[in-house]
Every structure is written in structure tokens, then in C-alpha cells.
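S.K.: just coords:
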């Protein structure tokens, strides 16, 4: 399987690239900064320099040639303002979907966030509120498309070691999850076509990942 990952230098993406490579898949990471290329190669991935905020759908579609799936794991990141929450977390996700459609890539996984269903409460930090709105808009855009999409909403992310056991459900409430376990769940979702059309929340739990992905709760 050839998988193209937008946001290829992110913590989850690097873990996913290593996991995919170790199991015999081909991982391709889209990155904005060419200085990040060596880190992707070290994870076993092929880096492609492509700034999702400053490219066009045709160029991006060319990078998706022969891909079996795309994963949007990009984000404006800490320190970015409200404007980039929109241009990356929403607009770049939509651009990737446009490019996937043009390139004939039907499978699309979107890494979103828990908490996007509820409007930000009064007093919420402006940047965090913009992030939640952007993620929700990206989800809504994807649901309207003729793609085999799955939305994954992890809980609070940690750098803990993977446990291999999770709770994957329509509504998880709250909780934490290691980035490594998120990466392994994303890989398992690629192998599970019947999860297309599902929006799933992910936190730590007691169900082995393979079983959790085969039979999400809720």
C-alpha cells in the first residue's frame, strides 16, 4: 500500500511512517520545510516538499499519483495564529481532498480532534477556538465528498509508549491517548474499508487496536 501523509513531519506522522514501513507499506510524507526531509527518511518515508498553503490542486494531485490512500495529519502547530488555523487545518485538508479526487485516490483519513462538536464557550482562547472551528469545518467539508473517508478524533495526546489497547467509539467523552497508539489506529483503519463514513473518537482503553477498529463501539 502506498500512503501519502500530509503533515509528514508531525509527531503522529513520523510514528505512522515508521509503522507503515516496518509492515511493508510505502509511506510518503508531504512537508513544507526541506530541512525536515532527513527525519522522514530516517523513519523510512519518502519526503516530498509541498507547502499546502502555497500550492495548487494540480501540483498536489501529481504528488498523489499511484497512492492507495491519503491521510491528513497536518496542523498549523503551536505558536500559529487564528489565520493559519484556517489556512492549514481547514483549507489544506480540503485541498488534499480536491487533489485526491483528481488523482483518483478514494481512501482519505482525517485526523481531527475531540471537542469540535460543541461551540467554544465564552472565554475560550481565540486561537484554540479557531482551531476547533477549522477542524469542524474540515470534517463537514469531507463528509460532503464522494470519498471513502474516515474522521479520527483523538483525545488529549501524549508521548507515552504505546499500549496497543484503546477505546474507539462514536462518543468517547474525554481521555488521553498516546501518539504512538494513534499512529497504529490510523494504520489499522487503512486496512478496514468498512470504517469509511465513520467519525470515531479515540482514547486509551482496554480493547486491542485490531479488535477496536473492526468493531468500534457506539
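M.R.: Good, I have the coordinates. On a predicted model such as this, the values are computed, not experimentally measured, just so you know. Residues are numbered from 1 along each chain as shown.
S.K.: all contacts plus neighbour counts: C-alpha atoms, from now on.
M.R.: Will do.
S.K.: how far away is residue 7 from residue 63?
M.R.: Noted for residue 7: a distance of 14 Å to residue 63, by CA to CA, to the nearest Å.
S.K.: packing partners of the helix or strand residue 93 falls within?
M.R.: In this structure, residue 93 is located in helix 93-103 according to DSSP states H and E. Applying 3 or more CA pairs under 8 Å, 6 or more residues apart in numbering; DSSP states H and E, one finds that helix 93-103 contacts helix 57-63, strand 69-72, helix 126-143.
S.K.: helices or strands up against the helix or strand just after the last one?
M.R.: In other words, helix 126-143. Taking DSSP H and E as the definition, the helix or strand that follows helix 126-143 towards the C-terminus is strand 148-154. When contacts are defined as 3+ CA pairs under 8 Å, 6+ apart, strand 148-154 sits against strand 107-111, helix 126-143, strand 198-204.
S.K.: and for residue 20, the neighbour number?
M.R.: Neighbouring residues of residue 20 were enumerated by other CA atoms under 10 Å; the total is 23.
S.K.: scratch that, residue 79 is what I was asking about
M.R.: By other CA under 10 Å, the residues close to residue 79 number 7.
S.K.: and for the one 4 residues further on?
M.R.: The criterion is other CA under 10 Å. On that basis, residue 83 has 13 neighbouring residues.
S.K.: and here is the other one:
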């Protein structure tokens, strides 16, 4: 399988690169900074340096052409302002969808966020509010498209604890809880092997079910 990961230098992205490359998949990682290419190469991906906030769909399509699937793992990250929540967490996700359409790639995995369906707390920080709004808008734009076989994954609060290989994977609503980045990457890899999960929005938490069994149960 050939997979393109947008935002491949993030903590989940690098884990997913290593998992996919380790099982023999051909992985391309799209990153903004040339400083990140060595990390991607060590993890097993071919890096493509492209700024998702300024690139055109055609430029990104050149990296996506020939792929079997794309994964949107990018995010503006801590310390970014409200405007970049929109330009990265929403607009770049849509850009990847446009590039996939141009390249004839249908399979699309979107990493979103839990809580996007819930009302914000009255004292919510404006940056958090912008992040939630951007994630929800990205979901709405991606799930409205009939040119994609999309799956939306909403992990709980992410931790760097070692993965357990056991999760809770279910349609919303699901109570809030943590999940490791290791297990999130493992679920993403399993979803790529499960085309029957297309058209589904899924919440991910730590749990008691084996990753592959959890994905199979969704199918």
C-alpha cells in the first residue's frame, strides 16, 4: 500500500510512518520544514517539503499521485493563534481532499478531536474555541464529499504513555477519556486496511478490545 501522510512529523504522524514502513508499505510524509526530513527518513518515509498553508491543491496532488490512501495528521500545534487553527486544522485538511480528488485517490483518514459536538464551556479559551471550530468545520467539509471514502477518527486526550494495543473504538457519543498516541497510530494503520470503515465517524479511547478486533467490529 502507498500512503501519503500530511503532517507526518507530528507525534502521531511519525508513529504511523514507522508502523506502515515497518510492515512494508510505501510512505510519503508531507512536512513544512526541511529540518524534519531526516526524522522522516529514519522512520521509513520519503519526505516531501510543502507548506500546507500556502501550497495549491495541484502542488500537493503531485505528492499524492499514485497513493492508495491519504491521512491528515497535521495541526497548528500548541502556541499557535486562532487564525492558524483555521488555516491548518481546517483549510489544510480540505486542501488534502482537493489534492486527493485531483490525483484520483479516494481513501482519506482525518484525525479530528473529541468534543467537537459538545457546547464549549462559558470560560473556554479563544484559541481552544477556534481549534474546536476548525476541527468541526473540517469534519463537515470532508464528510460532505462524495469523491472520498473518508473515515474520521476522534481520539481522546492524547498521552505519550506506551501503547497497550487495546482500545475502545465506537461511534459518538463516547465518554471522555485518554488514549495513547501509540494506540492511535495503530488504529489508523488498521483503518487503512479496513475499507468497510469508510463513511464512519469514530471516537477512540483506551479500552479493553484488541485494536484489530475493534476495527473489525466497526466494519
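M.R.: On my side now, so go ahead. Since the structure is predicted, the reported quantities are computational estimates derived from the model, not experimental observations.
S.K.: one step back: so how far is the helix holding residue 93 of the first structure off the chain centroid?
M.R.: Per CA atoms, centre = their mean, to the nearest Å, the displacement of helix 93-103 of the first structure from the mean C-alpha position of its chain is 14 Å.
S.K.: repeat that for stretch 157-175 of the second structure.
M.R.: Its chain's C-alpha centre lies 15 Å from the corresponding centre of stretch 157-175 of the second structure when counted by CA atoms, centre = their mean.
S.K.: and that stretch, end to end?
M.R.: When the end residues of stretch 157-175 of the second structure are compared by CA to CA, they are separated by 11 Å.
S.K.: show me what counts as buried in it.
M.R.: Of the residues in stretch 157-175 of the second structure, those with enough neighbours to count as buried (16 or more other CA atoms under 10 Å) are 157, 158, 163, 165, 166, 167, 168, 169, 170, 174.
S.K.: how about these, which pair is most distant?
M.R.: Between any two of those, the greatest separation by CA to CA is 20.1 Å, found for 163 and 174.
S.K.: which one among the buried residues of stretch 157-175 of the second structure gets closest to residue 16 of the second structure?
M.R.: Of all those, the one with the least separation from residue 16 of the second structure (CA to CA) is residue 163, at 12.8 Å.
S.K.: quick one: that closest one and residue 72 of the second structure, what's the gap?
M.R.: Between residue 163 of the second structure and residue 72 of the second structure the distance, using CA to CA, works out to 21 Å.
S.K.: how about residue 106 of the second structure?
M.R.: From residue 106 of the second structure over to residue 72 of the second structure the distance is 13 Å, taken as CA to CA.
S.K.: compare residue 7 and residue 63 of the first structure (neighbour count), which wins?
M.R.: Shown here are residue 7 of the first structure and residue 63; by other CA under 10 Å, residue 7 has more neighbours (24 against 19).
S.K.: with adjacent residues omitted, what lies nearest to the more buried one?
M.R.: In space, residue 7 of the first structure comes closest to residue 74 once its chain neighbours are excluded; the distance is 3.8 Å by CA to CA, 6 or more residues apart in numbering.
S.K.: and the one you found, what is it in contact with?
M.R.: Applying CA atoms under 8 Å, 6 or more residues apart in numbering, one finds that residue 74 of the first structure lies in contact with 6, 7, 8, 10, 88, 89.
S.K.: all set, thanks.
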